[in-house]
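In: Here is my input, please return the structure:
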Amino acid sequence: MPSAEVHFVRRGQWLRAAVLGANDGIISTASLIVGVAAAGGARDEILTAAFAGLTAGAMSMAAGEYVSVSSQADSEAADLEREKRALREHPRAELRELTQIYVDRGLTPALALEVAGQLMAKDALSAHARDELGFNEETGAKPILAASASAISFAVGAAMPTLAAILAPHDRTVVAVSIAALIFLAALGALGAWLGGAPLVRPTLRVAFWGALAMAVTAGIGALVGRAV
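Out: Okay, the predicted model is just below:
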């Protein structure tokens, strides 16, 4: 008997938030460290900025992800409420609507009507939520899960360039943090692709490229500001 298929879409709810959080943590904290170091900041100023960025970023990511996903959940709940009312007030029209969906997917009209009738007899709201609205329990909005994954992954991501800044000699902070951040970003891109079942090369290069660009821009601005003040 063939083994059960693994569907990576089931990981989408937490994987997106975790990868985004870790990516933001690495890039923003590394850029902050590089910017302060390029501006001529002392070691204690660099580390203060790094830890402040880690804490503020994790809280910001959690709050932003919770608000965003909660809005999605509210929208889904409103759609379900409208669908529930339509099923109660216009059941025949809803049956025809579901039947047409199955006809459009390739069933004959007679079979589509039979399938729609049986599914609606069992759980009409679930049938319409799944096939008309595209909702299901596995990929539905989960604000707490998304916020937690985002905050934790941001903190872990931010800790990596922070650790590099702690260990590096002060006069090598920019180079050490930049190299460490690029390595972490490449690893993150590969890990995210692997967890999502996607090819590794393109996501790895994409994450590393944008991280390098962000740090280069921040370092350049930091150097200009350092000379100006």
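
In: Going by C-alpha atoms from here, please, whenever you check contacts or count neighbours.
Out: Will do.

In: And the helix or strand encompassing Leu95, what does it pack against?
Out: Secondary structure assignment for Leu95, by DSSP states H and E: helix 91-104. For helix 91-104, the packing partners by 3 or more Cα pairs under 8 Å, 6 or more residues apart in numbering; DSSP states H and E come out as helix 109-131.

In: what comes up buried for the helix it packs on?
Out: Across helix 109-131, burial judged by 16 or more other Cα atoms under 10 Å covers 112-113, 115-117, 119-120, 124-129.

In: ok and that helix relative to helix 91-104, angle-wise?
Out: 100 degrees (axes from the mean of the first three to the mean of the last three Cα atoms, to 10 degrees).

In: ok, and what's touching helix 109-131?
Out: Helix 109-131 is contacted from outside by 80, 83-84, 87, 95-96, 98-103, 135-136, using Cα atoms under 8 Å, 6 or more residues apart in numbering.

In: let's see 10 Å
Out: With Cα atoms under 10 Å, 6 or more residues apart in numbering as the test, helix 109-131 has contacts from 76, 79-81, 83-87, 91, 94-108, 132-137.

In: ChimeraX command to pick out the buried ones of those?
Out: Applying 16+ other Cα under 10 Å to these, the buried members can be selected in ChimeraX as follows:
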select :76,80,83,84,87,94,95,97,98,99,100,101,102,103,132,135
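
In: quick one: buried residues of stretch 187-207?
Out: For stretch 187-207, burial by neighbour count (16+ other Cα under 10 Å) applies to 187-193, 196, 200, 203-205, 207.

In: Tell me how far the residue nearest to Ala141 when sequence neighbours are not counted lies from Leu15.
Out: Among residues not flanking Ala141 along the chain, Ala73 sits closest, at 5.2 Å (Cα to Cα, 6 or more residues apart in numbering). Distance of Ala73 to Leu15, given as Cα to Cα, to the nearest Å: 18 Å.

In: Which one's more surrounded, these two?
Out: Set Ala73 next to Leu15 and count neighbours by other Cα atoms under 10 Å: Leu15 wins out with 19 against 16.

In: one more to line up against the first:
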Amino acid sequence: MHPENHLVKRIGWLRAAILGANDGIVSTASLIVGVAAASSSTSEVLVAGIAGLVAGAMSMAAGEYVSVSSQSDTEQADLARERAELASQPDFERDELAQIYMQRGLDPKLAYEVADQLMAKDALGAHARDELGMSEVTAARPIQAAITSAATFATGAALPLLTALLLPHSILILGVSVASLFFLALLGAIGAQAGGANIGKATVRVTFWGAIAMALTAGIGAVFGTAV
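Out: I've put the predicted structure just below:
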């Protein structure tokens, strides 16, 4: 026997974590850079950054909870419908499951034997997995997603905010921009490592779009002279 460690089980919390941390770094750094480009006061920059951190974390938590709850509601509705169909027309559901296995390469006799055995053990589970594509690993978890997103957003947002706190105003825009790009590159590498993906590709992707966001925000702040 050999140990297996499939990374798909991390999908639920990893997606929320990367989204939260990335949004925290990009939005807060962009806010700081935009305000700094429009203002000469470091205190205004810090107030804007702190407000962005708090508001963003709460927004991420609420948004993730609502969106993932909608996914969960849809999953539960499909399961309820499938449960009712199993009770009212079991023969049709048996044929439906066997057809799925035949399409995957089993001969008709074996497909029906597999369908019978799986339905005898857990009919709803078999249909949820093979007909609806649902599993315990990928099931929606609203609370987990909300907490993960809020926590990682706050952590990500704290990085450019701390950088702004430590730098003099004269180099604040450049310093926060460079530091934030470094944080984004690090986040891309960590996320890729956790998900078993290509580290270089993920790092470049995250850093590129972060740079675009900060450049646009700084440009707007400089042109209009207002905080954005």
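
In: mean offset of the top helix by length along the first structure relative to the second structure (after superposition)
Out: Secondary structure assigned by DSSP state H gives helix 43-89 as the longest helix of the first structure. Overlaying the second structure shows helix 43-89 of the first structure at a mean distance of 0.2 Å from the equivalent residues (mean Cα distance after the TM-score superposition for the first structure).

In: That helix packs against which elements?
Out: Under the contact criterion of 3 or more Cα pairs under 10 Å, 6 or more residues apart in numbering; DSSP states H and E, helix 43-89 of the first structure touches helix 12-38, helix 91-104, helix 109-131, helix 143-167.

In: quick revisit: just give me the closest of the buried residues of helix 109-131 of the first structure to Val69 of the first structure.
Out: Val69 of the first structure lies nearest to Ala129 out of the buried residues of helix 109-131 of the first structure, by Cα to Cα, at 18.4 Å.

In: if we can go back for a sec, turn the buried residues of helix 109-131 of the first structure into a markdown table, columns for distance to Pro169 of the first structure.
Out: Shown next, in a markdown table, are the buried residues of helix 109-131 of the first structure (distance: Cα to Cα, whole Å):
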| residue | distance to Pro169 of the first structure |
| --- | --- |
| Ala112 | 70 |
| Leu113 | 73 |
| Val115 | 69 |
| Ala116 | 69 |
| Gly117 | 71 |
| Leu119 | 67 |
| Met120 | 68 |
| Ala124 | 65 |
| Leu125 | 62 |
| Ser126 | 60 |
| Ala127 | 62 |
| His128 | 61 |
| Ala129 | 58 |
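
In: Please pull up the equivalent of Gln89 of the second structure in the first structure.
Out: Residue correspondence to the first structure (TM-score structural alignment): Gln89 of the second structure is matched to His90.

In: picking that back up, output the helices and strands packed on helix 43-89 of the first structure as CSV; include the columns distance to Ile183 of the first structure.
Out: Listed next are these as CSV, based on distance: least, Cα to Cα, whole Å:
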stretch, distance to Ile183 of the first structure
helix 12-38, 10
helix 91-104, 48
helix 109-131, 41
helix 143-167, 10
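
In: Those: which one's closest to Glu65 of the first structure?
Out: helix 143-167 (5.1 Å).

In: Check the mean deviation of the closest one from the second structure.
Out: Looks like 0.3 Å for helix 143-167 of the first structure (mean Cα distance after the TM-score superposition for the first structure).

In: Relative to Ala186 of the first structure, how far out is the residue of the first structure most remote from its centre?
Out: In the first structure, the residue that sits farthest from the middle, by Cα atoms, centre = their mean, is Ala110; the gap is 42.3 Å. Relative to Ala186 of the first structure, Ala110 of the first structure is positioned 53 Å away (Cα to Cα).

In: can you check Glu81 of the first structure too?
Out: To Ala186 of the first structure, Glu81 of the first structure is 44 Å away according to Cα to Cα.

In: Pull the contacting residues for the nearest residue to Glu85 of the second structure once chain neighbours are set aside.
Out: Spatial nearest neighbour of Glu85 of the second structure, excluding adjacent residues (Cα to Cα, 6+ apart): Glu93 at 7.3 Å. By Cα under 10 Å, 6+ apart, the contact list for Glu93 of the second structure reads 82, 85-87, 99, 115, 119, 123, 127, 131.

In: ok, which pair from the residues you listed is furthest apart?
Out: Of all pairs in the contacts of Glu93 of the second structure, the most separated under Cα to Cα is Ala87 and Gln99 at 19.2 Å.

In: Met215 of the first structure: which of the helices and strands packed on helix 43-89 of the first structure is closest?
Out: helix 12-38 (4.7 Å).

In: That closest one vs the second structure, average distance?
Out: Overlaying the second structure shows helix 12-38 of the first structure at a mean distance of 0.2 Å from the equivalent residues (mean Cα distance after the TM-score superposition for the first structure).

In: What of stretch 209-217 of the first structure?
Out: Once superposed with the second structure, the aligned residues differ from stretch 209-217 of the first structure by a mean of 0.3 Å; criterion: mean Cα distance after the TM-score superposition for the first structure.

In: repeat for stretch 115-125 of the first structure
Out: Taken over the aligned residues, the distance from stretch 115-125 of the first structure to the second structure averages 0.5 Å (mean Cα distance after the TM-score superposition for the first structure).

In: Which ones among the buried residues of stretch 187-207 of the first structure map onto helices?
Out: Reading helices off these with DSSP H, I get 187-193, 203-205, 207.

In: Let me know the closest of those residues to Leu54 of the first structure.
Out: Of all these, Leu54 of the first structure sits closest to Leu188, with 17.6 Å by Cα to Cα.

In: picking up where we left off before, and the two most separated of the buried residues of stretch 187-207 of the first structure?
Out: Those two in those that are separated most widely, counting by Cα to Cα, are Gly196 and Leu205, at 16.1 Å.

In: what's the closest of the ones in helices among the buried residues of stretch 187-207 of the first structure to Met1 of the first structure?
Out: Among those, Ala193 lies closest to Met1 of the first structure (Cα to Cα), at 28.6 Å.
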